[in-house]
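J.: Here's a sequence, model it:
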Amino acid sequence: MKAEILVEESRAGLLENVHIGMICGVNERLETIFHVGDDHHYTYYRSAAKPIQALPVFLSDIITKYGLTREEAALFTASHRGEPYHIAALESMLKKLPVSEDELFCPCSYPLNTAPREEMIWANKGKRRLYHNCAGKHMGFVAACRELGYPVEGYWEVGHPLQQQIMLILSALSEIPVSEIVVGKDGCGVPVFAVPLKNMAATYLKLACPDLIEDPLLQKAVRDMTPAMNEYPHMVASEKFICSVLLQDQNIVAKGGAQGVYCFGLKNQRIGFALKVLNGSEEVWPTIVASILEQIEYDNKDTIARLRSLKPSVVMNDSGEAVGEVKERFSLIPAKSF
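T.: Prediction:
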């Protein structure tokens, strides 16, 4: 495994934190065109898999059959943060879909965002499965099982037909045989998949450029899904989070996962990127992605500015004093430099 320094954080000129990792960018021929570190490092998608895991729903007619709005449909791809608009949409979906909250395998929890979590605790409200950030994904799993005639029981097991279907979809998008996909268990209890970083980047290239997908039904499902993510970016995460900021840009399909994994595809440039921060930090994603876009001379400067506002280069203390700085330390290496 070869990793390199991606970001350094310093305070009063003294190095305080170092984030190392890998980055890979691929073109439409699925060739590595940019890299930092090892582009073949096996990496779990974690929640970056959610758009792929949502595709059985979009391959079916569940959304139209049960009258879901596109805003609600975006939650199938989401790591929602438990804001009131997330909960309201999930409650609406429960009323429309043949799904009960008790069937969701994700554990009961409080929202991820501080304000709604504290409000619920102060109001003495208990944890719910619906508040778990993976609730939309699990709702999609149960709905897909019912629609496709699969048993709901055990949908979280890797041998279940739904999970096997998802693995076949992932294999097609990442262009890696099922036999070479590493399978683990995610935080919410369902299978989580690992592939080389290059193949992960290829997955997001195809989500951004579905014409590269050979299967016409899968291509149509992606064409139906990703616009919902772009139209309702706040549903995929929430305001002031990198996924929602990037998805405001209609040219980008993006989703992050736990333990420092981030993926995005650029539609017009026809490039897919995947990165892994090895210490698992999510805080430096905006810095890294902004630098990637700057280095490839991305033309939407507003997107880059929004990313920079999420993680400013100046470190401020609690009193608003400038006490340090955050600097990216990597250069994308073109493929010819391999």
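
J.: drop to CA atoms for contacts and neighbour counts, all remaining ones
T.: OK.

J.: thought Arg329 was touching Val18?
T.: No: in this structure, Arg329 is not within contact of Val18 by C-alpha atoms under 8 Å, at 9.8 Å.

J.: Kindly tell me how buried Phe34 is, as a neighbour count.
T.: Around Phe34 there are 24 other residues, counting by other C-alpha atoms under 10 Å.

J.: Repeat that for Lys311.
T.: Taking other C-alpha under 10 Å as the definition, Lys311 ends up with a neighbour count of 18.

J.: Quick check: it vs Val326, distance?
T.: Distance check for Lys311 against Val326: by C-alpha to C-alpha, to the nearest Å, it reads 8 Å.

J.: Touching both of Arg329 and Val18, which residues are there?
T.: Ile5, Leu6, Val7, Glu8 (C-alpha atoms under 8 Å, 6 or more residues apart in numbering).

J.: from memory the third one sits against Ile20, does it?
T.: Yes: between Val7 and Ile20 there is a contact under C-alpha under 8 Å: 7.0 Å.

J.: Distance check, Asp249 against Phe141.
T.: With distances taken as C-alpha to C-alpha, Asp249 is found 28 Å from Phe141.

J.: Looking at those two, which one has more neighbours?
T.: Set Asp249 next to Phe141 and count neighbours by other C-alpha under 10 Å: Phe141 wins out with 26 against 17.

J.: Now do the buried residues in the strand or helix carrying that one.
T.: Take DSSP states H and E as the rule and Phe141 turns out to sit in helix 135-148. The neighbour-count check on helix 135-148 (16 or more other C-alpha atoms under 10 Å) flags Ala135, Gly136, Lys137, His138, Met139, Gly140, Phe141, Val142, Ala143, Ala144, Cys145, Arg146 as buried.

J.: Need the residues you listed in a markdown table (columns: distance to Leu266).
T.: Converted to a markdown table, the buried residues of helix 135-148 look like this (distance: C-alpha to C-alpha, whole Å):
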| residue | distance to Leu266 |
| --- | --- |
| Ala135 | 28 |
| Gly136 | 25 |
| Lys137 | 24 |
| His138 | 28 |
| Met139 | 29 |
| Gly140 | 26 |
| Phe141 | 28 |
| Val142 | 31 |
| Ala143 | 30 |
| Ala144 | 29 |
| Cys145 | 32 |
| Arg146 | 34 |
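
J.: Please give the structure of this sequence too, so both can be compared:
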Amino acid sequence: MTDFNNSANPILVQSYRGGIVESFHRGSFCVVDKKGEVIWSMGDIQQLSFPRSALKYFQQIPFLLSGGFDHLGFGPKELAIMCASHNGEDMHLSVVNDVLSKVKLNKDSLQCGAQQPTRKSDYIRLIKNDLGPSCMHNNCSGKHAGFLAYCVQQDYSIIDYLNLQHPLHQAIKAVTAQFCEMNSDDLSVGVDGCSAPIFGMPLYNQALAYKNLIAPMSWKNKAMDSACKRIVHAVTNYPELIAGTKRYCTDLMRVTNGRIVGKTGADGVYCLSIPEKNWGIAIKVDDGKMGPQYQVAHGLLSALGLLLPQDIEALKSHGYCENFNFAGNSVGYSTIVPLNPPL
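T.: Take a look at the predicted model:
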């Protein structure tokens, strides 16, 4: 996994206070073209890491390939929530509930664990109503609802649906290896924050996966190609379900109107597909901070000329972040270091 004693990875984001650099974040990124060749990278792109929630797009592919998704009458809205790392807003809970209801299940079947809503206002509302956060508020509840629906439709056990040896995760493992262009036995295996199995691989292979999501490949049959296109269509047409209010994934895909597909992952991961160029991009911030991953993504897209001037303006709060103290006073800012692509 990541070698934290290795200072080779460059500084990508710096935080300033009083005109001096107070802290910084190292990391790496990899950009691959339609042939899978690296066209720009910084840092160690062979370092192993877990993409975490950035794998969610691929975790739903077995459900689409099985025909079960269509048999149950699901559409792009349900697919978007199955791929989401959501805020736990009402709009998210509603769709998660719809998915579970379709297979005659409820929140008690979810094994992702309770998590408080991302937005403070939603959490306060729960407290005022004498309620606590539930599994439904977990940012991965949509993914788990999709897992359960797949298992019900395939007549698999739902009691142990998070077991690595369960047919669900063996199917996900095979798909993950295929998109990352690896042997499945070479994937690292861990447990995600939501208790689901998670697979790890070098950053380069994460970029390959996001390239393969949108690029025609010789190994893709019509069903696989259709599954990929449906995922891209769902997340770009329902960006509010992928993350939520004031979240980078949502804002990026809404502002760029489908020109860019993005997905966050915990511990400093961000991955992107660029459909018009068939490029894949993977980012890893070494210290695992979430804010810097969005700043790197924003700076990288800007440096590559993939954002229009109006896109940059609309997304500027994700790239240049003011830091405030407890009194609400601006005391500094953080921003990505200048990037110069060799393109």
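
J.: related to what we said a few turns ago, may I ask which of the shared contacts of Arg329 and Val18 of the first structure has the most neighbours?
T.: The residue in those with the most neighbours, by other C-alpha under 10 Å, is Leu6 (25 neighbours).

J.: tell me the SS of that one?
T.: strand (DSSP: H, G, I helix; E, B strand; the rest coil).

J.: May I have the residues that are in contact with it?
T.: Applying C-alpha under 8 Å, 6+ apart, one finds that Leu6 of the first structure lies in contact with Val18, His19, Ile20, Gly21, Met22, Val277, Ile288, Glu328, Arg329, Phe330.

J.: Figure out the helix or strand that the corresponding residue of the second structure for Tyr85 of the first structure lives in.
T.: Matched by TM-score structural alignment, Tyr85 of the first structure corresponds to Met91 in the second structure. When elements are assigned from DSSP H and E, Met91 of the second structure belongs to helix 90-102.

J.: what does the helix or strand following that helix rub up against?
T.: Past helix 90-102 of the second structure, heading to the C-terminal end, the next element that is a helix or strand (DSSP H and E) is helix 120-128. With C-alpha under 8 Å, 6+ apart as the contact definition, helix 120-128 of the second structure has outside contacts at Gly88, Glu89, Gln116, Pro117, Gly132, Pro133.

J.: So what does the fifth one match up with in the first structure?
T.: Structural alignment places Gly132 of the second structure opposite Gly126 in the first structure (criterion: TM-score structural alignment).

J.: so how many other residues sit close to that match?
T.: Gly126 of the first structure is flanked by 10 other residues according to other C-alpha under 10 Å.

J.: ok, now which ones touch it?
T.: Tyr110, Met120.

J.: Give me the distance between the most centrally placed residue in the first structure and Asp38 of the first structure.
T.: By C-alpha atoms, centre = their mean, the mean C-alpha position of the first structure lies nearest to Lys255, the distance being 2.3 Å. As judged by C-alpha to C-alpha, Lys255 of the first structure and Asp38 of the first structure stand 21 Å apart.

J.: same deal with Cys243 of the first structure?
T.: Distance from Cys243 of the first structure to Asp38 of the first structure, by C-alpha to C-alpha: 24 Å.

J.: ok, the two, which is more surrounded?
T.: Neighbours of Cys243 of the first structure and Asp38, each counted by other C-alpha under 10 Å, are more numerous for Cys243; the result is 30 against 18.

J.: just to revisit the earlier point, so how far is Gln293 of the second structure from the aligned residue in the second structure for the residue nearest to the centre of the first structure?
T.: In the second structure, the residue matched to Lys255 of the first structure (TM-score structural alignment) is Lys263. In this structure, Lys263 of the second structure and Gln293 of the second structure are separated by 11 Å, where distance is defined by C-alpha to C-alpha.

J.: what's the overlap in contacts for these two?
T.: With the criterion set as C-alpha under 8 Å, 6+ apart, the overlap between the contacts of Lys263 of the second structure and Gln293 is Tyr270.

J.: rewinding a little: pick the one among the shared contacts of Arg329 and Val18 of the first structure closest to Leu14 of the first structure.
T.: Nearest to Leu14 of the first structure, judged by C-alpha to C-alpha, of those is Glu8 at 10.3 Å.

J.: Aligned counterpart of the closest one in the second structure, please.
T.: Going residue by residue (TM-score structural alignment), Glu8 of the first structure aligns to Gln14.

J.: Would you mind listing the buried residues in the strand ranked longest in the second structure?
T.: Ranked by residue count, the top strand of the second structure under DSSP state E comes out as strand 20-32. Using 16+ other C-alpha under 10 Å as the burial criterion, the residues of strand 20-32 of the second structure that qualify are Phe24, His25, Arg26, Gly27, Ser28, Phe29, Cys30, Val31, Val32.

J.: For the stretch 151-300 of the second structure, which segments are assigned as strands?
T.: In order along the chain, the stretch 151-300 of the second structure carries the following strands (DSSP state E, counting those that start in this stretch): 188-191, 197-202, 261-265, 269-274, 279-285.

J.: most tightly surrounded among these?
T.: Among these, judged by mean count of other C-alpha atoms under 10 Å, the one packed with the most neighbours on average is strand 279-285 (a mean of 29).

J.: Just put the strands of the stretch 151-300 of the second structure in a markdown table and tack on distance to Ala234 of the second structure.
T.: What follows is these, written out as a markdown table (distance: least, C-alpha to C-alpha, whole Å):
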| stretch | distance to Ala234 of the second structure |
| --- | --- |
| strand 188-191 | 27 |
| strand 197-202 | 23 |
| strand 261-265 | 11 |
| strand 269-274 | 14 |
| strand 279-285 | 18 |
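
J.: Of all these, which one comes closest to Lys107 of the second structure?
T.: strand 197-202 (20.0 Å).

J.: what's the average distance of that closest one to the first structure?
T.: The superposed strand 197-202 of the second structure is, by mean C-alpha distance after the TM-score superposition for the first structure, a mean 0.7 Å from where its aligned residues fall in the first structure.

J.: who does that strand touch, helix- and strand-wise?
T.: With contacts taken as 3 or more C-alpha pairs under 8 Å, 6 or more residues apart in numbering; DSSP states H and E, strand 197-202 of the second structure sits against strand 48-49, helix 167-180, strand 188-191.
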